[in-house]
Structure formats: structure tokens, C-alpha cells
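> coords please:
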Amino acid sequence: MRTWIRKSLIILVSVLTFGVVTPSHAFWSQNQEVTKTLQRTPNSSSTSENRPSEHEVQIPVTLSEKVPEDDIVDSLIGKAEQQALLKFGPKISTVIESEFNDVIMPRISEAIEMTVAQYPGDELKNLAITEKPGGGVSEKIFNIYHAETGKDLILFHVRRDKPPLAGYQFNFHYHTYHDQFQAHYTMGTIYWSKDTPPNWHTV
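Prediction:
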């Protein structure tokens, strides 16, 4: 479409509708490639009169109702950090929080981004995070699961280890559904001390 014709149509639409209707950016942009065929509904006729001409244009469906992938990732990462601190409890958090944020949290973020990347846009809204970390000596921090099916996708754990002749340490790792949660993917280790750490959630 010639530039002057496009600009004239933009002005004409704006004047006739008193600015209420704004031409679609995708439709009017000269650099935007748009499809020239309309999808036929199941009830549409196959006659030539009902078929779109080669000059008819289908305006792309708006994606405004879809949540951007970055927002979903940020939300999951934010909730993941909250669940981790909730699991630690004040007694453990005051000792390891700084190192956890510097060393472990970036690895958790990478694993979450990896998980999100496996799902198409319309499925992202179904990704959710559990809100009850395991207490006592349980390894569970949180799971990311498919809210519609209830299926776990990735499990984030922390294990209390005590190697020979060494003090206690916290081993952070995750498991994925790809191998039925068998493989152990280590994200890092934080040293505690030679003293036995308190149970998770301890105030």
C-alpha cells in the first residue's frame, strides 16, 4: 500500500470515528507482514462469494490477555525465594541467607527458566509453585507443577550432609520428571558448622 494512501486512510478512520477507533499497528505498519487469507469457520460456505479476496487482510488477534513469559518467570523466581526462606526459618536464614542468594538462587533461577522454556505460551499460565516447604529434616523446598494436571515437573530439594571429618553442610539440588526424578542435579553446597543444624522452620 502506498504511503500516502495509508496515511490518508489513517486520517479518514480517525475523523469518521472521532478518534474512538485506533487503526491496528500491525495492520498499518509498512514493515509488518500480514496474512491475506481469512480462516473459515465451520459454518462458512465454500462458494467463491464467501471467500476472501486476495486483497482482504486478517488483522492479527491481540495477545494482550496473555501473560508475558518474563512475568511468569519473575513470579516463579520470587515465590521460589520466599519458599526457601520460609523453609530455612530464622535460625538458619540468618547464617546462610547471603550465600544462598549469591550462589544458590541464581542456579534456581536458571532451572526455572529452563522449565518454563519447555512450554508454549498458552501453557505457561498453568505453571505453579507449591507453598508448603518440608519441615523437620525433610529435603523438600518446593515443586513446580502443572496446575491443570497436578503433575510435578521439577522438585527443588536441600539435603543435610556430614562428610567424614567435616562439619554439616547443605546440598541444594533438583530432580525433573524427564527421568522420573531419578537424577540428582546439584546446584551448590553451603557449609553450616560442626554443630548439628536446627530443624527446618525452626524459629
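> C-alpha only now, for contacts and for neighbours.
OK.
> pull the longest helix from the protein.
Determined from DSSP state H, the single longest helix within the chain is helix 69-99.
> Check which helices and strands that helix is in contact with.
Here helix 69-99 touches helix 105-116, strand 127-129, strand 140-146, going by 3 or more C-alpha pairs under 8 Å, 6 or more residues apart in numbering; DSSP states H and E.
> structure for this one too, so we can compare:
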Amino acid sequence: MVDLQQVEPGLPDGHPWKTYSRWSMAWRTFLGLSLVGMIGTLFFALVTLGNGSLNLMESFLPYIFSFYFPLICAATAAVVGPWLTRYFPFSQSLLFGGITVVVVTLVFAVISVWESIVSGPCDPGTLCSAPLDGMFWLIFVFGFPMFLNASIGYGVSVWSPTRRGRKVFWPLLIGVVVVFAASLVIANI
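A predicted model of the protein is given here:
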């Protein structure tokens, strides 16, 4: 059972993640989530490659889960990262995943309401949707992938500054970026 009111700190004394500033946590979270997003996108692109449907690397998905979503998560980590250090890493990851889904939902709710205000009323005889109609589909379709991406990416970010993590994280990030960039170039030729 996850103890959300624990007395002792979750990370051991001397763990590098506890010594980082908000901004260090933010850029490391951005890199961790970019890594997980690129690996997930490459995996799903390989799964859908043989069925003759739309190539995922030609869609908006690679840019969403490798840059824009990690950017929102980095801003979230800058705000809640220091508070999360008192929990165990697994609990940190789960809490961060849930918080991130809420933050992204709120961001898109504000964008949806703003868009409906700016666009004005519908012309007679046209079919218009309500301001928050797309929110259900955002949560239904992308809610669980956002939660998984944020949880795993934040866990990787917490693990990456350790001695073993540095030996694995940086070469893996460089390799995935090279493969991801090559697949984007090949898909868009």
C-alpha cells in the first residue's frame, strides 16, 4: 500500500535528485519524458507499419509525445518536483503521472473555452460543438498514454542522476534520438 503521509523521506540520503533545484528537475524531466515518448512512438510506429494504415511517423504524434508533452511535464516538475521528493520514487512517479494528466486536461480546457470565445457564435444552419466537447475524447483516448508516459518518464528522470543511471541514460538517449530523427526523415521523404 502506498503511504502518502509517510514520516521519513522517500529518497535515501545523498540521492542526487534531492539536491537539484526546480530547474534542474525540470530539464531532466523533459529529457526523461522525451526519451520515453520517442521510444513509445517508435514502438507504435513499428507495430502499425505492416498493416498498410497511416504511418505514425508522418502524423502529429511524434511531435506531441517527444516535445510538447514533455515541455508541459517539465513545467509541472518545476512546480511540484521539490514537493514530490519526500515520497518513494514509485509513488513520486504515480503522483506525477496523475498530476500531469490533470494539468494537461486543464490546459486544453482553457484552450477550448478560449477558442469558443474567440470564434464567436455559430452561423445559423451550421453544426457547432460545445466548448468542452473535445475534452472527453482527450481524456478517453490520450489520458492513459499520458499517464504512462509521465509516470515512466519521471521515474527515469529520478533514476538518471545516480551512478548507474548516468551510464545507461545518456547513451540510450543519444541512440534513441538518432533512430527517432532518422525515422522521421525517412518517413517524410
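> Drop the TM-score for these two in here.
Here the TM-score for the pair of chains, by TM-score structural alignment, normalised by the length of structure 2, is 0.31; 87 aligned residues with a C-alpha RMSD of 4.8 Å.
> Turn the helices and strands packed on helix 69-99 of structure 1 into JSON lines, including distance to residue 189 of structure 1.
Below are those laid out as JSON lines (distance: least, C-alpha to C-alpha, whole Å):
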{"stretch": "helix 105-116", "distance to residue 189 of structure 1": "12"}
{"stretch": "strand 127-129", "distance to residue 189 of structure 1": "23"}
{"stretch": "strand 140-146", "distance to residue 189 of structure 1": "15"}
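> Mean neighbour count, these: which tops it?
Stretch with highest mean neighbour count among the helices and strands packed on helix 69-99 of structure 1: strand 140-146 (a mean of 22; mean count of other C-alpha atoms under 10 Å).
> list the helices and strands that one packs on?
Strand 140-146 of structure 1 sits against helix 69-99, strand 127-129, strand 152-161, with contacts defined as 3+ C-alpha pairs under 8 Å, 6+ apart.
> Can you add distance to residue 142 of structure 1 and give the ones you listed back as JSON lines?
Below are these laid out as JSON lines (distance: least, C-alpha to C-alpha, whole Å):
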{"stretch": "helix 69-99", "distance to residue 142 of structure 1": "7"}
{"stretch": "strand 127-129", "distance to residue 142 of structure 1": "7"}
{"stretch": "strand 152-161", "distance to residue 142 of structure 1": "6"}
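> what's the closest of these to residue 174 of structure 1?
strand 152-161 (4.4 Å; C-alpha to C-alpha).
> buried stuff in that closest one?
Buried positions in strand 152-161 of structure 1, judged by neighbour count with 16 or more other C-alpha atoms under 10 Å: 152-160.
> unless I'm mixing things up, residue 71 of structure 2 is touching residue 30, no?
Yes - if you go by C-alpha atoms under 8 Å, residue 71 of structure 2 and residue 30 touch, sitting 6.0 Å apart.
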